[in-house]
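Colleague: I'll drop the sequence and a predicted model, then ask my questions.
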Amino acid sequence: MPKPLALPFKRIFISGGAGVIGQEMVRRLATLPNDIEVLVGDLKPRPADFPARFRYRQGDLNFLTEQEIGAFAPEVFIHLAATFERSTESYGFWEENFRHNVQLSHHLMTVQKDLHSLRRVVFASSYLIYDPELYNFAEVPAQPRSLRETDPILPRNLTGMAKLAHEIELRFLQTFRGEQFSTAIPRIYRGYGRNGRDITSRWVRMLLAGEEITVYGAESFFDYLYAADTAEGLLRLAAAETVTGIINLGTGRARRVSDVVDVLKQNFPNLRAKYVASDIPFEASQADMTLWSSQIDWLPPTSLEEAIPEIIAFERARQETPAAKAPGHVLISSVAAKVPLVQAVRAAAQRLHPDVKVIGGDMNPACLARHFTDDFWLMPATADAHLEEIITHCRAHGIAHVIPTRDGELAFWSRHRAALAEAGIAVLVSEPEAVTRCLDKLEFEVFGRENGLPVIPTALGLDGLAANAQSLGTTGFVVKERHGAGSLSLGLNLPEAAALAHARSLEEPVFQPFISGQEISVDAYVDRTGQVRGLVPRTRDVIVRGESQVTTTISDPALVARLIPIVEKLGLYGPLVLQALLTSDGGLHLIECNCRFGGASTLGVAAGVDSFFWFLQEAAGADLSQFPFRPAAGPLRQVRAAADVVTAV
């Protein structure tokens, strides 16, 4: 009788944990003591039955950072994430295999190899590495060939090549990091299981639909390994820290394809099968489990006769459950010429899922940024009369996220964000009241003053401001538009008569006392709980038409700590840009706040304020505590310069 599973560690990182083996592994871990911490990463949405106490990171793990995984500090890394195709790989698999097998495996070890917490790595490799001449035959085989770990290797396809490449990488790392962590590389045999893409699950789905199944190579032998057994075996291997290197994981008892059909017939008496001859060689392979048996006190117990009824029951239940939807596409409204913003959104979307498209929307069919999006929508005006048209278009084109980018449209999107949410469309915008006070400089000042924020006094006229100006040590005034981008029509440090004259050129002027100091912008993201998720201040070194052409982040923890409670009092959601002044006496004076992503806020993203990725994760229901803010180690400077882009037409 095998001993119960006991894990000598507490924090486990599983890549590809929403796959067939990964889900079984998570179910198994959920039965263990509650002090085990699990982080699962996968492209797919979080499975509904995953325990709430387990962390989940949806997105492309090629973008996982050392800071992000370091915050979790895994003791064990179980690498399941991989992509594969059926028996014959297509031409298009060339890029997919590199990105999600070769590159991903390399990247995940790059960000973890120097973590002091890491004690154990288990990499799910494959028997596809062995030379197919050992187990492929032109004639019907009489019995399977038992493959040993020492048998010749010659990967038979791209997937096998990728597995072997990472085996060699891990062998390399053991040369330098062997005292830090141990590595086990199980070569896994013919996997099948609940929710699988394997032939057994596909046949079950076809039979439940009343279809005929097609059988190729009925006389071939495969070592069928049930996913629940694979998960158990991998966990037991992880726990056996002294077991290292390559080791087979199979049942050691191959079955013919015809055996699978016979078991299906027992469960589907009316099964219809068409047996087709093929020029594909017969396979006859199974795992030699001698090494495993000498090291691990457990063998995979589940037979086809036991597993297939479980798969049938799962598929029947799944027919009654709505399938999980892939993440929807992203619409950038009023995309205009905001190319850096498009690129930042694209990077975030690709980290979530490679199939997410970035769609530009604008009323100008010739807008520049349309050349940088996946698709373009000639949008109607963002007016109440067009709400139904906008919702209908978004739903018809799979748009589930909207990012407004222009002050003039924020009120529309904010006013209708509840109706859009009911239609399955998340909008990156604050509540109407918060939007209004940010768009109205006078309301912003009144709100700030009433809530004890260090706002610069603002008024519709100069009456009463003279005293404020004197108390601030100035005799000059600033004149700007009450609504919209104040910097475009700004009158700066004007004496009283000139200020009044400049005001006559504006539609609805407001006045402020001029304060001499260093002007800064503050990029921040406020999550749905009202907490600042990340905040980075930056200097405005060169300003052109109100936007920072050159800007540099400020590494000042005391200033950041001072700004966070101020931002949280504003009642905003999502990205924002706060404009402020720092004076030589240590004073902080708030000028205004833009409750959207700013023109130069891409520097904030580079510095760690991951606004668009956080938005997409929140829209998917993720807890942002799994994505901690990791500010850049030192100051960063951004220079905004025009660039020529040449593309094929």
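Modeller: Perfect, thanks for sending it.
Colleague: from here on, contacts and neighbour counts on C-alpha atoms
Modeller: Will do.
Colleague: contacts for the longest helix along the chain?
Modeller: Assignment by DSSP state H gives helix 158-177 as the longest helix of the chain. Under the criterion Cα atoms under 8 Å, 6 or more residues apart in numbering, residues 83-84, 89, 94, 97-98, 101-102, 105-106, 113, 125-129, 155, 181-183, 185, 245 lie in contact with helix 158-177.
Colleague: centroid-wise, who is the farthest residue in the protein?
Modeller: Distance from the centre of the chain peaks at residue 497, with 55.3 Å (Cα atoms, centre = their mean).
Colleague: off-centre distance for the helix or strand where that one lies?
Modeller: Residue 497 belongs to helix 496-503 when assigned by DSSP states H and E. A distance of 51 Å separates the C-alpha centroid of helix 496-503 from that of its chain, computed with Cα atoms, centre = their mean, to the nearest Å.
Colleague: of all the residues in it, which ones are buried?
Modeller: Residues of helix 496-503 classed as buried by neighbour count (16 or more other Cα atoms under 10 Å): 499-500, 502-503.
Colleague: what helices or strands is the helix or strand just after it leaning on?
Modeller: Of the helices and strands lying after helix 496-503 in sequence (DSSP H and E), the nearest is strand 509-513. Secondary-structure packing of strand 509-513 (3 or more Cα pairs under 8 Å, 6 or more residues apart in numbering; DSSP states H and E): helix 465-471, strand 477-481.
Colleague: please identify the most buried of the ones you listed.
Modeller: strand 477-481 (a mean of 25; mean count of other Cα atoms under 10 Å).
Colleague: let me know the angle separating that one from helix 496-503.
Modeller: 10 degrees (axes from the mean of the first three to the mean of the last three Cα atoms, to 10 degrees).
Colleague: let's bring in a second one:
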Amino acid sequence: MSHRPLGGPGPGMPDRHFAGVRVLVTGAAGFIGRWVARRLTEAGADLILPVLERRSADAVFARYAVRGTILELDLGSPDSVEPLVRAARPLVVFNLVGYGINRSERDESLFWRINADLPAELARAMGEHRERGWPGASVVHVGSIAEYGPVGGDLAEDSPARPATLYGRTKLSGTVRLAEACQGCNLPGLTARLATVYGPGEHSGRLLPTLLGAGDAPVPLSAGLQKRDFTYVEDVAEGLLRLAAARPAPGEIVNLVTGVLTTVREFAEIAARVLAIEPNRLRFGALAARPDEEMEHLPITNVKLRRLTGWAPPTGIAEGVRRTREFLALDPQGDYR
């Protein structure tokens, strides 16, 4: 299969170029993965969706209107990747499998297996077995700003990385190993580093699900002084497709962020106004902050994202919260896990 050159960035670019393209999406039943798979379904891609548990994934895919070939497969197994890619022969892989965001995930061996080993294995398998002809990125791997650690500045992609957590260290290892594998076989692949992503599908203990599920009760929160780059999940999915349609250097790193910092307190206050939660129910300071997981830095640069795609995440916090509320209103069973 051959594809015309992608041309310059534009509003409809992902839809124009993913129609009929065979795409492998790992982690497609997860929070961000379901939105990437949904967006690719809308664009007409031919999806291959390996999942750990078919039954739970079926429910997610039905809710999010995801269509594709579903394969039950444990990517935690070291022998799983090469046969998968060899059989599927995708043109593009989106790797959205991660381990350690959910606080119940604490197996150190799986931190290293999923976050560090898997990305390079996918790149090496794609270097050998992928279908040829896709002119953009063959591998799009999702990283994290936790890879930078407490280095300060604007977290430009070439900033020194000193991650302070096991999650950050293993994600950084995955980024480094992916780059080495891509460079070794001249494979166009990249790591998209994400910040604080919110929207439908988040785990139940996070900030927005807590506010959405508060009912009439008080909402205990930290003081909320920490600043974060809050990025709406549909914007993240759109950005990942746009990066796949770009022409990255092998192993390139791109911050997929808004470039705007907002305090947790301000996010909670904006969300409360959208959700009609009385301000006196927000109990700031009732919970202790986790300073070991917070990073002090300037607004995160997204100059490279804009250069590669001609685009940046457009959705403001109030709009993102409103869209989350409206999406969840369509599902009476709820969406948080």
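Modeller: Here it is on my side, so go on. None of the values given here were measured: they were computed from a predicted structure.
Colleague: which neighbouring elements make contact with the helix holding residue 497 of the first structure?
Modeller: Using 3+ Cα pairs under 8 Å, 6+ apart, helix 496-503 of the first structure is in contact with strand 477-481.
Colleague: how about the strand it packs on, aligned to which bit of the second structure?
Modeller: Alignment note (TM-score structural alignment): strand 477-481 of the first structure is unmatched in the second structure.
Colleague: re the thing from before, among the buried residues of helix 496-503 of the first structure, which one lies nearest to residue 415 of the first structure?
Modeller: Ranked by distance to residue 415 of the first structure (Cα to Cα), these are led by residue 503 at 31.2 Å.
Colleague: what about that closest one, distance to residue 478 of the first structure?
Modeller: 10 Å (Cα to Cα, to the nearest Å).
Colleague: now residue 271 of the first structure
Modeller: Distance from residue 271 of the first structure to residue 478 of the first structure, by Cα to Cα: 83 Å.
Colleague: and the equivalent of residue 215 of the first structure over in the second structure, what is it in contact with?
Modeller: Taking TM-score structural alignment for the superposition, residue 215 of the first structure sits opposite residue 221 in the second structure. By Cα under 8 Å, 6+ apart, residue 221 of the second structure lies in contact with 282-287.
Colleague: so which of those residues hold up in the first structure?
Modeller: Here is what carries over to the first structure from the contacts of residue 221 of the second structure, by both residues aligned by TM-score structural alignment, their matches' Cα atoms under 8 Å: 282-285.
Colleague: which one of those has the most neighbours?
Modeller: Among those, residue 282 has the most neighbours (other Cα atoms under 10 Å), with 20 neighbours.
Colleague: what residue of the first structure matches up with that residue?
Modeller: Under the alignment (TM-score structural alignment), residue 282 of the second structure maps onto residue 273.
Colleague: my guess is that match contacts residue 211, does it?
Modeller: No - applying Cα atoms under 8 Å, one finds residue 273 of the first structure not in contact with residue 211, separated by 9.1 Å.
Colleague: any idea what residue 84 of the first structure aligns with in the second structure?
Modeller: In the second structure, residue 84 of the first structure lands on residue 100 (TM-score structural alignment).
Colleague: measure its match to residue 190 of the second structure for me?
Modeller: From residue 100 of the second structure over to residue 190 of the second structure (counting by Cα to Cα), the distance is 21 Å.
Colleague: which parts of the stretch 251-400 of the first structure are strands?
Modeller: Under the criterion DSSP state E, counting those that start in this stretch, strands of the stretch 251-400 of the first structure are mapped to 255-256, 273-276, 282-283, 285-287, 329-333, 358-362, 375-378, 399-404.
Colleague: what range in the second structure matches the fifth one?
Modeller: Here strand 329-333 of the first structure fails to align to any part of the second structure, judged by TM-score structural alignment.
Colleague: count of neighbours near the aligned partner of residue 313 of the first structure in the second structure?
Modeller: Counting by TM-score structural alignment, residue 313 of the first structure lines up with residue 326 in the second structure. Other residues near residue 326 of the second structure come to 12 when the count uses other Cα under 10 Å.
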